[in-house]
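Visitor: would you be able to build a 3D model of this:
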Amino acid sequence: MKILIVGLGSMGKRRIRNMQYLRQEEIIGFDPREDRCKEVLEKYGVRSFQDINQALKEKPNAMIISTPPDLHMAYAKIAIKNNIHFFTEASVVQDDMLEVIKMLEKNDIVGLPSCTMRYHPIVKMIKTILEKNIIGKPLSFLYHSGQYLPDWHPWEDYRKFYVAKKETGACREIVPFELIWLTDLFGKIKTVSGHKSKVSHLEVDIDDIYNILLEFENGMESTLTVDVIARFPFRQLKILGEKGVILADWSEKNVKYYTNENGWTENKVDDGIVEENYIHGEGPYIEEMSSFLDSIQKKIEQPYTFKEDLQILKILEIIESSSESGLKKNVGN
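Guide: You can find the predicted model right below:
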């Protein structure tokens, strides 16, 4: 296949690496910025265009949309109209997503939204532990995801890219990113109580911390904290079960669990090579791209859909509504 990478920033370059790892040889790029087009040519040998119409003349079979989130659906519609399979990075705004869903229903192409964390070896190991009933029925979890915003892209001013905008703010973006895999592990959410605020001196007009109480349909009562103020990049999960506990730490790259019968069992995890200026390994992203290719070739069912993604974004809205009203909110599924 010929693959068009739309957007050649941090994620676009990662997707080029992913596809080259998967031995996809026909890769082209698009970005309105000349410097980015030159960079991917020098680093990866990928020919790029500053005009999307010129890129489309190359007749790509698949499009990977790695633009800021508020542009995802615009390029998704371009892909559908040109009968091109497409993948979008993590979403945070609904925009025309419902329209895209309806367009996909009338077309025989694959449109796949990102669910990267479901491919992470830590998440997959946790899922296995839960499925084996090692800690019994899960009753609650405490999860913290945080990283200081200026460290996200150390090569550019954090005040000048999409994470500084209210609608696509960094903290707001990460909440649905985490909910995608948390709901895959623990099921549907019944109610939420949320509180978001700006507590730091970061020079952006965004909320920099979200504290959320989640009540699941299975009875679990859990807490989720997402921030962009932590000076060390945290991703830590504690799951309390009837027979034991699970502790997962993404920075330490380990998952350990405890039961009264056997004490602690620890497992180290490898998420692949970590590229310069990146924090997370390439492994889950490569697997996600492999899944996209397999979906196109009908080898597997689509692992995650825009209908599911839209529901996650609606939960984000309900969390924010709860913060504004101070009330617990029901989540309709």
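
Visitor: from here on, just use CA atoms for contacts and neighbour counts.
Guide: Fine.

Visitor: name the residues of stretch 121-136 that are buried.
Guide: 121, 122, 123, 125, 126, 127, 129, 130, 134, 135, 136 (16 or more other C-alpha atoms under 10 Å).

Visitor: ok, these vs residue 232, which is closest?
Guide: Closest approach to residue 232 among those (C-alpha to C-alpha): residue 122, at 19.2 Å.

Visitor: and stretch 104-118, what's buried?
Guide: 104, 109, 110, 111, 112, 113, 114, 115, 116, 117, 118.

Visitor: got the contact list for it?
Guide: The contact list for stretch 104-118 (C-alpha atoms under 8 Å, 6 or more residues apart in numbering) reads 76, 80, 83-91, 123-124, 177-178, 180-181, 184, 284-285, 288, 292, 295-296, 302, 304-306, 309.

Visitor: another one to check against the first:
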Amino acid sequence: MKVLIIGLGSIGLRHVRNLLTNTTYKIVIFTKRKYPEFKENKRITLSDSLEKCLQEKPTVAFITNETAYHISLATLLTKNGLDLFIEKPLSNSLDGIKKLQKITKQKKLITQIGCNLRFHKCIKRIKKLITQKKIGKIVSVQCETGSFLPDWHPYEDYRNGYAAKKELGGGVILTMIHDIDYLYWFFGKPIQVFSTSGKFSDLKISVEDYSASIIKFKKNITAELHLDFFQRPEFRSIKIKGTKGIIYWDSETNEIKLFSNQNNKWISVLKLKKFDRNQMYVDEMNHFLKCVKSKKKTINSLSEGIDTLKIALAMKNSAKYGRVIRLAF
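Guide: Now for the predicted structure:
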């Protein structure tokens, strides 16, 4: 197998290093950036020409460049018969989505959207607890995710990154789509959303740095989702309230706690003593490559990426027009 990497920003670099460490595959990298560490590596071919990269005959591609360019490149690559791993979010609009979906279906290509939280041990366990109905009928959910954008890549000016620029598909809603994705994974397709968002901090960016949303799912489940680009320290949490108790997790402790209404006490379900952040990325990569080999559908295929993108865009439209947006899938 030969792997094509499109773009060599921070996530592209992570995938290259994980491929080098965990596989024996040859890697072709399409980038204009210069990385001396890769020039002497016999497994790597670097080029700033996509045409030359395709001449190397890769069989799969990781699309890790700026969000706004995902669909056009994905469409080109599917026409060449490549299975695709597309970093989140799928895009910043629905333009070209149907065409891409049609080609992948016709060619029976394997696709995966890069939402690594689906491979976080705590998020996976929460999914299992929900399936097992450990807290009865779920009524409400509160999620929070906040971080300070300049801290993401201290080695570069945050103002130049894609997350800070509207034209590149940035903004906290699309960039932090992870949380929208795992809510969708937990509870399915929502019915409607109502959001408020805007650029409220002192960050020098052209996109929203704050979003607060109420997302209504089927079975009368309501989720409140807070996203921001200005919080220190970085923090993520979820609290799920049901008729029989509560499930709670946060990134600071990396512990899942379950409250039982019947016993009137908290118990620890899972606590990660040593959390290796990179393991999520290794696991999602291995899952994708395994599905490519077996020609089986991935845990988060193109169709699911389209659904989560629709939710994110509905949140943006709700904030823009100041009204509830009903979702059609």
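
Visitor: just the buried residues of stretch 104-118 of structure 1: which are in strands?
Guide: 111, 112, 113 (DSSP state E).

Visitor: now tabulate those residues in CSV and tack on distance to residue 34 of structure 1.
Guide: Listed next are those as CSV, based on distance: C-alpha to C-alpha, whole Å:
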residue, distance to residue 34 of structure 1
111, 28
112, 28
113, 27
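
Visitor: related to what we said a few turns ago, of the contacts of stretch 104-118 of structure 1, buried ones?
Guide: Buried members of the contacts of stretch 104-118 of structure 1, scored by 16+ other C-alpha under 10 Å, are 76, 80, 83-91, 123, 177-178, 180-181, 284-285, 288, 292, 295-296, 302, 306, 309.

Visitor: what ranges do the strands span in the stretch 51-200 of structure 2?
Guide: 60-63, 83-87, 111-114, 138-148, 190-198 (DSSP state E, counting those that start in this stretch).

Visitor: next, format the ones you listed as JSON lines and append distance to residue 32 of structure 2.
Guide: Below are the strands of the stretch 51-200 of structure 2 laid out as JSON lines (distance: least, C-alpha to C-alpha, whole Å):
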{"stretch": "strand 60-63", "distance to residue 32 of structure 2": "15"}
{"stretch": "strand 83-87", "distance to residue 32 of structure 2": "19"}
{"stretch": "strand 111-114", "distance to residue 32 of structure 2": "23"}
{"stretch": "strand 138-148", "distance to residue 32 of structure 2": "28"}
{"stretch": "strand 190-198", "distance to residue 32 of structure 2": "33"}
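
Visitor: between those strands, which one is nearest to residue 53 of structure 2?
Guide: Nearest of these to residue 53 of structure 2, taken as C-alpha to C-alpha: strand 60-63 at 10.7 Å.

Visitor: okay, that closest one sits on what stretch of structure 1?
Guide: The aligned range for strand 60-63 of structure 2 in structure 1 is 62-65, by TM-score structural alignment.

Visitor: give me the mean distance between that stretch and structure 2.
Guide: In the superposition against structure 2, stretch 62-65 of structure 1 averages 1.0 Å from its aligned positions (mean C-alpha distance after the TM-score superposition for structure 1).

Visitor: circling back: between the buried residues of stretch 104-118 of structure 1, which is closest to residue 225 of structure 1?
Guide: Using C-alpha to C-alpha, residue 117 comes nearest to residue 225 of structure 1 of those, at 16.6 Å.

Visitor: strands of the stretch 201-333 of structure 1, start to end?
Guide: Under the criterion DSSP E, counting those that start in this stretch, the stretch 201-333 of structure 1 contains strands at 209-216, 221-227, 234-241, 244-249, 254-259, 263-268, 329-330.

Visitor: which residues are in contact with the third one?
Guide: Think strand 234-241 of structure 1. Contacts of strand 234-241 of structure 1 (C-alpha under 8 Å, 6+ apart): 135-147, 245-251.

Visitor: of all the strands of the stretch 51-200 of structure 2, which lies closest to residue 258 of structure 2?
Guide: In terms of C-alpha to C-alpha, the element of these nearest to residue 258 of structure 2 is strand 138-148, at 13.4 Å.

Visitor: now the closest one, how far from the centre of its chain.
Guide: Centre-to-centre, strand 138-148 of structure 2 and its host chain are 16 Å apart (C-alpha atoms, centre = their mean, to the nearest Å).

Visitor: that one against structure 1, how far on average?
Guide: Following superposition, strand 138-148 of structure 2 is found to deviate from structure 1 by 0.8 Å on average (mean C-alpha distance after the TM-score superposition for structure 1).

Visitor: what's the angle from that strand to strand 221-228?
Guide: For strand 138-148 of structure 2 against strand 221-228, the angle between stretch directions is 10 degrees (axes from the mean of the first three to the mean of the last three C-alpha atoms, to 10 degrees).

Visitor: perfect, I'm done here.
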